[in-house]
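Asker: pasting the sequence and the predicted coordinates here, then a few questions.
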Amino acid sequence: MSGDNGEFGDARGIEREYGRRRTLSVSWWQIAVTVIVGGNIVLQVTTNPYASRRWYVIALTVIVLARVVPVMIYRQRGRTIVGAQGITAHDAIQTNTRAWHDIYDIRAELNANGRIEKAQWTTYVYGNDGRRTRLPYFDDWQLPDFHAELADLRAVSALHRGMAWELRPETEDLIRRRTRNSKLWGAVYVAAIVVVCVAFVVMA
């Protein structure tokens, strides 16, 4: 299946590809605001006569670029490829491949960034180790028949794997543990940004 040409492939086949069919899920106004803020920061870096204040401006510049650049790369590179060997997810930077024997489940989940992105549902592939990988462009913003497509993929891949999708308590515990850790690191990241912003306001 090709997500770029807007055509659904053979629903009975395992070979399929999901790419960008519609505009980015992330709202363009947010990218525009980020670019404006980033431009202002760059202007301050180049014109601020106080060299001692440049460190936090540079830090904010790095944060802005870390937000904008991956989004633009993801737009061109993001892709999910399903084949006989497993599932490959191409995001902005990394390529993650999971062989079928390493895949525990394929799940649709409510998008945690629902207030930012247009997609309400997105898809994750979970490994037997509890790690999850988001499948680029496999969401209800890019796929009008998202839930039907996911159900078909699960049915076909179960036949391909030679086993049904079954829940295992030990793996579910791993998933919950990794989810908690992920939320913790996310909170640390947000706190770091707040500290930098506060330092920028105080020292400006």
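Answerer: Thanks, I have it.
Asker: from here on, just use CA atoms for contacts and neighbour counts.
Answerer: Noted.
Asker: what residues sit buried inside the host helix or strand of Val33?
Answerer: Following DSSP states H and E, one finds Val33 within helix 28-47. Neighbour counts using 16 or more other C-alpha atoms under 10 Å place 31, 34-35, 38, 41-42, 45 of helix 28-47 among the buried residues.
Asker: ok, longest helix in the chain?
Answerer: Among the segments of the chain that qualify as a helix by DSSP state H, the longest is helix 169-203.
Asker: which outside residues touch the next helix or strand after the helix holding Val33?
Answerer: Downstream of helix 28-47, the next assigned helix or strand under DSSP H and E is helix 54-77. Contacts to helix 54-77, defined as C-alpha atoms under 8 Å, 6 or more residues apart in numbering, come from residues 20, 24, 31, 34-35, 37-38, 41-42, 44-45, 48, 90-93, 196-197, 199-200.
Asker: and the residue nearest the centre of the chain, what helix or strand is that in?
Answerer: With distances taken as C-alpha atoms, centre = their mean, Arg134 lies nearest the centre of the chain, 5.5 Å away. Here Arg134, judged by DSSP H and E, is contained in strand 132-139.
Asker: ok, and here's another one to check against it:
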Amino acid sequence: MGGDGIEREYRRRRQLSVVWWHLGIDMLVYGAIAVQTATVDPPFPAGRWFNIAILVLISVRGVSALLYRWRGRTVVSARGITAHESVRTVTRTWHDIYDIRAELNDRGVANAEWTTYVYDGDGRRTRLPYFDDWQRPDFHAELADLRAVSAQHRGVEWELRPEVEDRIRVRARHRKIWVAGVLTAAVAGFFAFMFLA
């Protein structure tokens, strides 16, 4: 930690067993589907392309999980907060940060009940890797301390602004609609592929 206590790095402390079990089960299911479509008699129409797509999905998911395990961390400094994810790195300066919030985990696969997001003035959020109550048993106290110490770097106190809160709510609604649309399209595409091919 630096002299003012702002320098911090949040990395993996505990195993993410639920995530790895989930990844393993996904690979087994996808692998079984690929084997079944490859061995069906008569041959499954477009089976080769289906198997290639399944293998690409398995590979991308596995590589992404390994990269996140290796690269994932949250770095806090006097300049701002940097979130290192599997591939991308997002940096928010203190001037750009509107709020740092603990939210109930909506991903459904991690062990954490609470996770942390940084919001900017446009209502965009960035998840902070490994800054959650699974990796840090003192999570809520650590978040309160970070908010208190970072106030001097921001130049203003933490306060809610109605126009930004509205943008956050709109973006949250758009995320839910987008996820529902993607899931619906994926399920419809899967059934169309299975029954119409």
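Answerer: Received the coordinates, thanks. Quantities reported herein were computed from a predicted structural model and do not represent experimental measurements.
Asker: what angle separates the longest helix of the first structure from strand 132-139?
Answerer: 80 degrees (axes from the mean of the first three to the mean of the last three C-alpha atoms, to 10 degrees).
Asker: centre of the chain versus helix 169-203 of the first structure, how much separation?
Answerer: Its chain's C-alpha centre and that of helix 169-203 of the first structure lie 16 Å apart, by C-alpha atoms, centre = their mean, to the nearest Å.
Asker: what does Ala53 of the second structure correspond to in the first structure?
Answerer: Aligned by TM-score structural alignment, Ala53 of the second structure pairs with Ala59 of the first structure.
Asker: how near is the residue in the first structure sticking out farthest from the centre to Ile116 of the first structure?
Answerer: Computed with C-alpha atoms, centre = their mean, the residue of the first structure farthest from its C-alpha average is Pro49, at 39.3 Å. Between Pro49 of the first structure and Ile116 of the first structure the computed distance is 37 Å (C-alpha to C-alpha, to the nearest Å).
Asker: and what of Pro70 of the first structure?
Answerer: 16 Å.
Asker: what does Ser150 of the second structure align to in the first structure?
Answerer: Using TM-score structural alignment, Ser150 of the second structure sits opposite Ser157 in the first structure.
Asker: swap that for Arg127 of the second structure, sorry
Answerer: Per TM-score structural alignment, Arg127 of the second structure is aligned with Arg134.
Asker: helix/strand/coil for the match of Ser150 of the second structure?
Answerer: With DSSP: H, G, I helix; E, B strand; the rest coil as the basis, Ser157 of the first structure sits in helix.
Asker: what's the neighbour count on it?
Answerer: 24 (other C-alpha atoms under 10 Å).
Asker: shouldn't it be in contact with Ile14?
Answerer: Yes: with contact defined as C-alpha atoms under 8 Å, Ser157 of the first structure and Ile14 form a contacting pair (6.6 Å).
Asker: stretch 181-196 of the first structure maps to which residues in the second structure?
Answerer: Alignment note (TM-score structural alignment): stretch 181-196 of the first structure is matched to residues 174-189 of the second structure.
Asker: how close does the matching stretch sit to the first structure?
Answerer: With mean C-alpha distance after the TM-score superposition for the first structure, stretch 174-189 of the second structure departs from the first structure by a mean of 1.5 Å once superposed.
Asker: before we move on, back to that, chain center to the helix holding Val33 of the first structure: distance?
Answerer: 23 Å.
Asker: which residues sit against that helix?
Answerer: Contacts of helix 28-47 of the first structure (C-alpha under 8 Å, 6+ apart): 54, 57-58, 60-61, 64-65, 68.
Asker: out of the residues you listed, who's the most crowded?
Answerer: Counting by other C-alpha under 10 Å, top hit in the contacts of helix 28-47 of the first structure: Val57 with 23 neighbours.
Asker: quick one: it from Arg21 of the first structure, how far?
Answerer: Counting by C-alpha to C-alpha, the gap from Val57 of the first structure to Arg21 of the first structure is 37 Å.
Asker: checking my notes, Met163 of the first structure in a strand, right?
Answerer: No: secondary structure assignment places Met163 of the first structure outside any strand; it is coil (three-state DSSP).
Asker: burial measure for it, as a count.
Answerer: Met163 of the first structure, neighbours per other C-alpha under 10 Å, totals 10.
Asker: measure it to His101 of the first structure for me?
Answerer: Distance of Met163 of the first structure to His101 of the first structure, given as C-alpha to C-alpha: 10 Å.
Asker: likewise Gly127 of the first structure?
Answerer: 9 Å.
Asker: do the same with Ile116 of the first structure
Answerer: 34 Å.
Asker: identify the residue of the second structure aligned to Glu17 of the first structure.
Answerer: Using TM-score structural alignment, the partner of Glu17 of the first structure in the second structure is Glu9.
Asker: can you tell me the SS state at its match?
Answerer: strand.
Asker: for the one 5 residues further on, same thing?
Answerer: With three-state DSSP as the basis, the three-state label of Arg14 of the second structure is coil.
Asker: tell me the contacts of it?
Answerer: When contacts are taken as C-alpha under 8 Å, 6+ apart, Arg14 of the second structure is in contact with 134-135.
Asker: leaving out sequence neighbours, find the closest residue to His95 of the second structure.
Answerer: Arg154 (5.8 Å; C-alpha to C-alpha, 6 or more residues apart in numbering).
Asker: the one you found and Asp138 of the second structure: what is the separation?
Answerer: Distance from Arg154 of the second structure to Asp138 of the second structure, by C-alpha to C-alpha: 24 Å.
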